[in-house]
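Novice: can't give you the sequence, but here's the structure:
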């Protein structure tokens, strides 16, 4: 018998938190499931993270046309592919939840990882109502307590169908090492270069620190539509000589070992993989206080969380640049919390258990 077929729908399959989590889970489960992947914007960079024994195929989909036309094509594709389970990711794939919402649809897991720049300061009423209506029959998975609260109290989804599954990672890959060299301290970040990540805020904060005469280098790992503008901004701020845009890295573990301080400058996050990876790498974190970041970090880190403001982020970074012993102390505390809370095995087990339960229920109905 063929392994069950899981159809995954992503707004795009570039490297991001949801995509990386899927690749990790698919690699762990190997041939246990087959995977079909729809990337609505056509990007597929995260496919290079899939192991050789993962059975997967790309399913093309034309995302243009009116909403009724797109829903009709979606239903037709579901009938053609005939997946055993549909897995959708974030608001960008919500139309697939709409198409599948009628009785008799495919068993469905919807995963929400956070919000884009258009909802960084509050959710749109239309999207709240849409989620409330079309996700009632789905199983909804959230990685953060902040999102879990939204799903139950704002979207009003059934409590029995909402699941908190925190992200996890391979702690061994991100083991500490390499920090504290003899050169200038390195501030680093790992992020898709999109508006909501607000790397411009990090650049402006670093310009303030450079203006005070502080020595450091800046490492920005990631790719995206904002790269050209950010490179230009670094030049305008006088940071070009100390800033390296490393671009996309399939495995960023080595990049964290080049850093002395990790910085997160986002306007909106939930449980960001980059903060988890920095913690596992034994790095201190200076971050905007968004999503579950405060819950993720140990109490010692609280004074290095800042409002979404350039000056405030510079204030969080300043003492970390000036005190190597403090960096080591906070990095060790972050690593201990990562070992306690962020092991990937619990994440794998929870996701696999939910998927297998739905597959078994479908098989029982079909018998």
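Specialist: Sure, I can see it. Since the model is a prediction, treat every value here as computed from it, not as a measurement.

Novice: contacts and neighbour counts: CA atoms only from here.
Specialist: Noted.

Novice: residue 294: neighbour count?
Specialist: 17 (other CA atoms under 10 Å).

Novice: could you check how far it is from residue 239?
Specialist: 29 Å (CA to CA, to the nearest Å).

Novice: put this next to the first one:
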């Protein structure tokens, strides 16, 4: 380090897992863009650090394996608190409910803390669990923790249900790369139409809904389905495709280091989730210039309301199958939907906007001025 150079800020990131998912993919983007000015200590409650392979060599990061006690929401508080007292990072960042024990470990406060909420698992898809509401209210509210949320829906939840003060809650939307040009459209007449999705194969993503809708489509026309991602439901979903007689036309790619690279193989992107907030894969597809069909969950309705509102539906099997089929019959509209979607992402969800705001977070400046708590200008 040259004389007078600032030592890197030490950030301790607490995840439930460091397998590749939405929060982990965003962290990788940020760490790669912001470079060696930060030293990242990564803890994962399951001691899995697979997402680290996507970090650039210049990124200073260290996976920290812990002896995690399972079974109690506060079982690890003492050990985690001792670690915070020993390491004294410049900032603790905890991600979602799966890392809430770190908020408990930092009460009373040992180090500055930002808690990040990206969404919920299937157990909270339809309603908030009272015990978790109370714990968030106590652990985040009573300790004055700054909270970053990835959607307007979560912002409303944090202030209205968890009763956190609005001045401590900041909305920072996910952002994605905008390719310099939209991909050219290729006619699908005379070849199978390619429907695709990018998702963890978990219950809340409801890929089964997509496979059932695809089976309806496949009964009437040549089509293929590409499912990019892996997860605990993979074998079950492959069995469902076999049972419905479409296994030969459904590709399960498994885990990919760069899942977005397969987007170019899709004609249409489909999101079938029961719960989402601000899905990165959906934004990436729109940035590329691709029509999308999606369930109305989280902020997805706001995103598509002035892009292709008829391609939204409630998260139910019947409406989703009907919406997908209707979109496939309206291919003359695809270029218009694609242009509107790409423009939406350019204005509101570009990666450069996200990085500017997250640099404030990493630098500990999130709530040092009133301006820092204002939402991003479009």
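Specialist: The structure has been received and is ready for your questions. This is a predicted model, so every value here is computed, not measured.

Novice: and the TM-score between these chains?
Specialist: Here the TM-score for the pair of chains, by TM-score structural alignment, normalised by the length of structure 1, is 0.93; 359 aligned residues with a CA RMSD of 1.9 Å.

Novice: what's the span of stretch 64-75 of structure 2, first residue to last?
Specialist: Per CA to CA, stretch 64-75 of structure 2 runs 18 Å from first to last residue.

Novice: aligned to residue 150 of structure 1, what sits in structure 2?
Specialist: Using TM-score structural alignment, the equivalent of residue 150 of structure 1 in structure 2 is residue 157.

Novice: OK, contacts around that match?
Specialist: By CA atoms under 8 Å, 6 or more residues apart in numbering, the contact list for residue 157 of structure 2 is empty.

Novice: what's the mean deviation for the host helix or strand of it versus structure 1?
Specialist: Using DSSP states H and E, residue 157 of structure 2 sits within helix 152-160. Superposed on structure 1, helix 152-160 of structure 2 shows a mean distance to its aligned partners of 0.6 Å (mean CA distance after the TM-score superposition for structure 1).

Novice: matching residues in structure 1 for the helix or strand just after that helix?
Specialist: Once the chain leaves helix 152-160 of structure 2, the next helix or strand it forms, by DSSP H and E, is strand 169-171. Under the alignment (TM-score structural alignment), strand 169-171 of structure 2 falls on residues 162-164 in structure 1.

Novice: gap between that stretch and the chain center?
Specialist: 17 Å (CA atoms, centre = their mean, to the nearest Å).

Novice: thinking again about what came up before, roughly how far does the match of residue 150 of structure 1 sit from residue 171 of structure 2?
Specialist: From residue 157 of structure 2 to residue 171 of structure 2 the distance is 12 Å (CA to CA).

Novice: before we move on, what about residue 181 of structure 2?
Specialist: 29 Å.

Novice: for residue 237 of structure 1, which residues are in contact?
Specialist: So residue 237 of structure 1 contacts 203, 204, 207 (CA under 8 Å, 6+ apart).

Novice: hmm, I typed the wrong one, I wanted residue 229 of structure 2.
Specialist: 198, 199, 200, 201, 252, 253, 254, 255, 256, 259.

Novice: pretty sure the second one contacts residue 205?
Specialist: Spelled out, it's residue 199 of structure 2. Yes - here residue 199 of structure 2 lies in contact with residue 205, judged by CA atoms under 8 Å, at a distance of 6.8 Å.

Novice: these two: which is more packed in?
Specialist: For residue 199 of structure 2 versus residue 205, neighbours defined as other CA under 10 Å are more numerous around residue 199 (24 against 20).

Novice: so how far does stretch 353-360 of structure 1 sit from its counterpart in structure 2?
Specialist: Mean deviation for stretch 353-360 of structure 1: 4.6 Å (mean CA distance after the TM-score superposition for structure 1).

Novice: okay, stretch 308-324 of structure 1 sits on what stretch of structure 2?
Specialist: Using TM-score structural alignment, stretch 308-324 of structure 1 pairs with 315-331 in structure 2.

Novice: flag every buried residue along that stretch.
Specialist: 315, 317, 320, 321, 323, 324, 325, 327, 328, 331 (16 or more other CA atoms under 10 Å).

Novice: and the contacts of residue 229 of structure 2, which of them are buried?
Specialist: For those, buried by 16+ other CA under 10 Å: 198, 199, 200, 201, 252, 259.
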